[in-house]
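Enquirer: Please find the sequence and the predicted model below.
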Amino acid sequence: MTPAREAVTGPDLVVMSLEPWDDVWRRNQHLVAGLLRERPSARVLFVEPVSDPVHALSRGARPRPGRGLRPAPHVDGVGPRRLWLLEPTKLLPRRVAPRGDERRAAVVVRAARRLGLARPVLWVNDPYGATLARVSGWPTLYDVTDDWTAASRGPAESRRVTDADRYLVEHAATVTVCSPALADRKRDARSVVLVTNGVDVDRYRRPAPRPADLPPGGTAVYVGTLHADRLDVGLCEETARALDGAGTLVLVGPVALDRADADRLRRAGVAVLGARPFDEVPAYLQHADVLVVPHVADDFTDSLDPLKLYEYRAVGRPVVSTPVAGFRDTRDPAVAVAPPEGFAAAVRDAVTRPARRDAEDPAQAEPIPTWSRQVALMSDVVDAVRRPAPTPR
């Protein structure tokens, strides 16, 4: 158990996030909420990804402008008007209006001034926040959770991401990383601190009723964003067909796949349930026959510290994963690692095995990092970033 920490003051934060503040809580939300609870006088401006109406139209979605500056919904333990959200609007594509990052930075600076955030700590999770770091002059923390320089992108976008990442690594006061692989990749930074993901273990182990939309019979459940950079769509199809007559592959999480890939999954018999609020997620995990990780194994996924590693382990159900970072390294006896060619068969075996059991006594298992501990680590980093560097003599 993490020792209680005394409440501390400030500083105010501006967080450039890769994800919106919504009901599907990810690393940023857990850490930011924890810091606000720990620091009763601090305020946060949480900058969400831009709303892109032109891109929405190109995907057949309904376009809408960004929601601008607004108070966040209620967060337990956080007083009103201490957390603000900002969703800017991207009016035109980069090829037509190439200075979009500068315009977004100006919007953020104006919002911070409007809120009275005179000299906040800038917490950058989105590499394109490099422009804001440059123009604002705010003391900067670069929190790296994905190595986007290793993701498969077109030449122009790869170059932009690489340039932004390099700037932040060179100029941020501290770089925090979520995995040892990222720590090695960012070793040229002035300061690198490992802050892994975590989980609220008690909440995931508190018994919950079976979700009504979980298919009957055997279930192999995946929880996480459905994104082609991580999810192996072909392997999901193969697994769903291997389970035919024995169970169902169930994917729970925001759908960031293109329509063709999502249709492929449904035709193969995959139950694509979509996003669920974070307080409902434990029930899907607890009632799975097996939890699965059908991820692509490449340089990008090798940099990750999957949040689901901690969530899966907390509920103690059997796990089958491809050989990806985190899962291939754990000593948890409930986790089985299978190569792609044997993954579908391993999942079917786990679903149909007559004598299944939960993981061994959690008290004897490998310790699971908790969010309270990770908040304490990040809190120390924030304090170090806001302190001015000593003046050379």
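Expert: That came through, no problem. Numbers count the residues shown, from 1 in each chain.

Enquirer: drop to CA atoms for contacts and neighbour counts, all remaining ones
Expert: Noted.

Enquirer: Just give me how far stretch 202-218 sits from the chain centre.
Expert: 22 Å (Cα atoms, centre = their mean, to the nearest Å).

Enquirer: Not counting its own residues, what contacts it?
Expert: 246-248, 250, 271, 273, 282-284, 286-289, 311, 314-315, 351-352 (Cα atoms under 8 Å, 6 or more residues apart in numbering).

Enquirer: Go through those and flag which are in strands.
Expert: 247-248, 250, 271, 273 (DSSP state E).

Enquirer: can you put those residues in a markdown table and add neighbour count and distance to D232?
Expert: What follows is the ones in strands among the contacts of stretch 202-218, written out as a markdown table (neighbours: other Cα atoms under 10 Å; distance: Cα to Cα, whole Å):
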| residue | neighbour count | distance to D232 |
| --- | --- | --- |
| G247 | 21 | 19 |
| T248 | 25 | 17 |
| V250 | 25 | 14 |
| A271 | 20 | 15 |
| L273 | 15 | 17 |
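
Enquirer: Quick check: of these, which lies closest to V108?
Expert: L273 (34.6 Å; Cα to Cα).

Enquirer: which ones are touching the closest one?
Expert: Contacts of L273 (Cα under 8 Å, 6+ apart): 213, 250-253.

Enquirer: Quick one: name whatever helix or strand follows the helix or strand containing L168.
Expert: Element membership of L168, judged by DSSP states H and E, is helix 155-171. Using DSSP H and E, the helix or strand that follows helix 155-171 in sequence is strand 174-177.

Enquirer: other SSEs contacting the next helix-or-strand element following that next one?
Expert: Next in sequence after strand 174-177, counting helices and strands by DSSP H and E, comes helix 180-185. Packing contacts for helix 180-185, counted by 3 or more Cα pairs under 8 Å, 6 or more residues apart in numbering; DSSP states H and E, involve strand 192-194.

Enquirer: Quick one: end-to-end length of stretch 348-367, please.
Expert: Distance between the two ends of stretch 348-367: 29 Å, counting by Cα to Cα, to the nearest Å.

Enquirer: gap between it and the chain center?
Expert: Worked out by Cα atoms, centre = their mean, stretch 348-367 lies 26 Å from the chain centre.

Enquirer: Buried ones in that stretch, by neighbour count?
Expert: 348, 350-352, 359 (16 or more other Cα atoms under 10 Å).

Enquirer: for stretch 84-95, same thing?
Expert: Those would be 84-91, for stretch 84-95 by 16+ other Cα under 10 Å.

Enquirer: So which of the residues you listed sit within strands?
Expert: Checking the buried residues of stretch 84-95 against DSSP E, those in strands are 84-87.

Enquirer: ok, structure two:
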Amino acid sequence: MIIYFAGTPYDGVAGTDRQLAERLGDMHPVLYVDPPVSLLTPLLRPHLASAFRGSSLRREADGVWRIRPRVLPAMYRPGMHHVTAMLVRRAARRTARRLARRVGGAAGGGVAGVVVATHSDLLDAVKDTRTVLYVTDDLVAGSELIGLPRQRVAAARDSMAARAGAIAVCSPLLRDQFRERGFATTLVPNGCAPEAYAAIEDEPWPRDVPRFDRPAVGFAGHINARIDLGLLEAIADAGHPLVLIGPHDPGHHPVRFRALIGRPNVYWAGRRSFAELPAYLRTIRVGLTPYLLDDFNRASFPIKTLDYLAAGRAVVSTDLPATRWLRDFPDGRELIRSESTPRGFLRAVEEELAAEPTPELVARRRAYAAGHDWGCRARQLARLVHCDPVSPALEEPAP
């Protein structure tokens, strides 16, 4: 069994943690540990009460079980964060023992490894067990965004890095940062689920999305402080239809965002599930990865870039290190546009809008995405858990 301490709830956005856990579950039983929930949650936030009732062990997918640990109030206050980590480790340890009895022989060997993909120091949940620290973001650079003290996040990262049996990182920049501090790392980037988009052209047109008279541009993801709103405004200013798919952080330029979605050529679909995403991506010709070029984003690996390609759509991204890494693979430079200036970004979008997506081009995009599927990423992570060497061919672009 693998215990996977996630940085995001299982029933939230189907991002890195959930996608990897489900693919790992095809190989080994996985106990997915949600971020903890305060005992006061149902009282202070009644709208979350139903989610809170799901704190006990639940089977979520083939090979994947999930718990949401309950902890004391003020869980991340100074001093209390140590108590929180202790309670989460204890809940995972006890649940793993109970799960092993429930699933019988499949998990009878106990816990094979622990993967920590969150900011809390949870490595010591099970003694004498292989541990993997999986760093999916530069949480030190993003400490203000997640509302935690920078010094504490850095101390937890360094302590876990020094004790982990292996370190996996999600992006080329994170790999370089850890190696500069003397830590050996394995690059396990984000991936995509090509099978989810196999029948995208047969998806019914979403009833809430207008049928524009020209090909549309789209963005899928959280509209928050990571996103360069000015790039979206520039596309709308140029008169291009723009479809926005995903929630908006109320604190991120609320006035500008309301003005943007108030335009007749802009449609905001709001939060949609991963299962609904293919139908909405069907409505666009060009997908956007418009990340601000700050320290936090430079260390990220946006999933959406590969999702657009898996859907057969063109991609225009800002000039992130992860985008450069993807462009170094065969076909990458032709299939992924990367721009460092607002003017270049808009020009690239307009060129891709004008290019007719031939069946051959769509097939190339999908084939490229298929080389970066989540199953491949999960196998890399599983090798680290079991101390097996990871082939460099899985980690680096071919020359």
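Expert: Structure's in. What do you need? For clarity, every value in this text was computed on a predicted model and none was experimentally measured.

Enquirer: neighbours around whatever residue of the first structure lines up with D237 of the second structure, how many?
Expert: Residue correspondence to the first structure (TM-score structural alignment): D237 of the second structure is matched to R241. Counted by other Cα atoms under 10 Å, the residues lying close to R241 of the first structure total 19.

Enquirer: List the contacts of R241 of the first structure.
Expert: So R241 of the first structure contacts 268-269 (Cα under 8 Å, 6+ apart).

Enquirer: Helices of the stretch 1-150 of the second structure, start to end?
Expert: 16-24, 41-44, 49-52, 80-103, 143-146, 150-163 (DSSP state H, counting those that start in this stretch).

Enquirer: residues in contact with the third one?
Expert: I take that to be helix 49-52 of the second structure. Contacts of helix 49-52 of the second structure (Cα under 8 Å, 6+ apart): 37, 41-43, 68.

Enquirer: Tabulate these in JSON lines, adding columns for distance to L145 of the second structure.
Expert: Shown next, in JSON lines, are the contacts of helix 49-52 of the second structure (distance: Cα to Cα, whole Å):
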{"residue": "V37", "distance to L145 of the second structure": "19"}
{"residue": "T41", "distance to L145 of the second structure": "21"}
{"residue": "P42", "distance to L145 of the second structure": "25"}
{"residue": "L43", "distance to L145 of the second structure": "26"}
{"residue": "R68", "distance to L145 of the second structure": "23"}
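
Enquirer: P250 of the second structure is nearest to which of the helices of the stretch 1-150 of the second structure?
Expert: So among the helices of the stretch 1-150 of the second structure, helix 143-146 is nearest, using Cα to Cα, at 13.7 Å.

Enquirer: name the helices or strands packed onto that closest one?
Expert: Using 3+ Cα pairs under 8 Å, 6+ apart, helix 143-146 of the second structure sits against helix 150-163.

Enquirer: what residues does the helix it packs on touch?
Expert: 119-121, 123, 133, 139-141, 143-144, 167, 183.

Enquirer: picking that back up, top of the contacts of L273 of the first structure by neighbour count?
Expert: Most crowded among these, counting by other Cα under 10 Å, is V250 at 25 neighbours.

Enquirer: still on that earlier bit, state the pair within the contacts of helix 150-163 of the second structure that is farthest apart.
Expert: It's E144 and F183 that sit farthest apart of those, by Cα to Cα, at 25.2 Å.

Enquirer: between those two, who's got more neighbours?
Expert: F183 (15 against 11).

Enquirer: Leaving out sequence neighbours, find the closest residue to that one.
Expert: Among residues not flanking F183 of the second structure along the chain, A161 sits closest, at 7.4 Å (Cα to Cα, 6 or more residues apart in numbering).

Enquirer: quick check, nearest of the ones in strands among the contacts of stretch 202-218 of the first structure to V44 of the first structure?
Expert: For these, the nearest to V44 of the first structure is L273 (32.1 Å; Cα to Cα).

Enquirer: how about that closest one, what's its partner in the second structure?
Expert: That one, L273 of the first structure, aligns with A269 by TM-score structural alignment.

Enquirer: mind checking how far its match is from L281 of the second structure?
Expert: With Cα to Cα as the criterion, A269 of the second structure and L281 of the second structure are 11 Å apart.

Enquirer: ok, now which ones touch the aligned partner of L122 of the first structure in the second structure?
Expert: Under the alignment by TM-score structural alignment, L122 of the first structure pairs with V114 in the second structure. Applying Cα under 8 Å, 6+ apart, we find V114 of the second structure in contact with 2-5, 123, 125-126, 129-132, 385.

Enquirer: What segments of the stretch 1-150 of the first structure are strands?
Expert: 13-16, 44-47, 68-71, 83-87, 121-124, 140-144 (DSSP state E, counting those that start in this stretch).

Enquirer: what's the mean gap between the fifth one and the aligned bit of the second structure?
Expert: Here strand 121-124 of the first structure, set against the second structure after superposition, deviates by a mean of 1.4 Å using mean Cα distance after the TM-score superposition for the first structure.

Enquirer: how far does that strand sit from the chain's center?
Expert: With Cα atoms, centre = their mean, you get 17 Å for strand 121-124 of the first structure.

Enquirer: What residues of that strand count as buried?
Expert: Buried residues in strand 121-124 of the first structure (16+ other Cα under 10 Å): 121-124.

Enquirer: and P180 of the first structure, what does it touch?
Expert: With Cα under 8 Å, 6+ apart, P180 of the first structure has these contacts: 194, 303.

Enquirer: Relative to H227 of the first structure, how far out is it?
Expert: P180 of the first structure is 23 Å from H227 of the first structure, by Cα to Cα.

Enquirer: G287 of the second structure -> the first structure?
Expert: G287 of the second structure maps onto L291 in the first structure, by TM-score structural alignment.

Enquirer: how about its match, secondary structure?
Expert: Under the three-state scheme (DSSP: H, G, I helix; E, B strand; the rest coil), L291 of the first structure adopts strand.

Enquirer: residues touching it, list them.
Expert: L291 of the first structure neighbours (Cα under 8 Å, 6+ apart): 220-222, 285, 312, 317-320.

Enquirer: Repeat that for A193 of the second structure.
Expert: 307, 310, 370, 373-374.

Enquirer: List just the nearest of those residues to R98 of the second structure.
Expert: W374 (28.5 Å).

Enquirer: what's the neighbour count on the closest one?
Expert: 23.

Enquirer: Now it. Nearest residue, chain neighbours left out?
Expert: Counting by Cα to Cα, 6+ apart, the residue nearest W374 of the second structure is G191, at 4.8 Å.

Enquirer: if we can go back for a sec, please indicate which of the contacts of helix 150-163 of the second structure are buried?
Expert: 119-121, 123, 133, 139-141, 143, 167.
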